[in-house]
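Enquirer: curious how this folds, go ahead:
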Amino acid sequence: MAHPKRKTSKARRDKRRSHHRIADVPLAECSNCGSMHRYHHVCMECGYYRGRQVLNVSK
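Expert: I've put the predicted structure just below:
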């Protein structure tokens, strides 16, 4: 089994990990109330998904 010949420096290690961050969640505007929600998810403000009500949300 192969072993590293030299210690990987912190700078080289962190350069490699620079793309490991968590991506921002893309948001869509609700067609019913106008608030922002995740794509393909029910709007938690009004309970609508794709133009019809699927949740009863009490305010």
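Enquirer: use CA for all of it now, contacts and neighbours both
Expert: Noted.
Enquirer: and stretch 41-50, which residues are buried?
Expert: 42-49 (16 or more other CA atoms under 10 Å).
Enquirer: for comparison, sequence B:
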Amino acid sequence: MAVPKSKISPSRRGMRRSHDALKTVNYQEDSHTGEFKLRHHIDLKTGMYRGKQILEPKGDY
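Expert: Take a look at the predicted model:
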């Protein structure tokens, strides 16, 4: 039967698990379209990134 070498205290277990929590997504309003998008990501509808046209815009949905 497997036996742990030492008991892990609840405090230490909690410190280890503190990084497992889900973080909130940081959306930001786009200055051109007014829609919310992820920061530092290309807007796939318009194809713009930092005021420059990077990709061709997708068709209307």
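Enquirer: post the TM-score for the overlay when you can.
Expert: TM-score for the superposed chains, counting by TM-score structural alignment, normalised by the length of structure 1: 0.59, backed by 54 aligned residues with a CA RMSD of 2.4 Å.
Enquirer: quick one on the thing from earlier: with secondary structure added, can I get the buried residues of stretch 41-50 of structure 1 in a markdown table?
Expert: Below are those laid out as a markdown table (DSSP: H, G, I helix; E, B strand; the rest coil):
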| residue | secondary structure |
| --- | --- |
| Val42 | coil |
| Cys43 | coil |
| Met44 | coil |
| Glu45 | coil |
| Cys46 | coil |
| Gly47 | coil |
| Tyr48 | strand |
| Tyr49 | strand |
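Enquirer: for Arg17 of structure 2, see how far away the corresponding residue of structure 2 for Arg6 of structure 1 is.
Expert: Arg6 of structure 1 maps onto Ser6 in structure 2 when the alignment is built from TM-score structural alignment. Using CA to CA, to the nearest Å, we find Ser6 of structure 2 at a distance of 18 Å from Arg17 of structure 2.
Enquirer: which of these two has more residues huddled nearby?
Expert: Arg17 (10 against 6; other CA atoms under 10 Å).
Enquirer: now do the buried residues in the one helix or strand that one maps to.
Expert: Element membership of Arg17 of structure 2 [criterion: DSSP states H and E] is helix 10-17. Buried positions in helix 10-17 of structure 2, judged by neighbour count with 16+ other CA under 10 Å: none.
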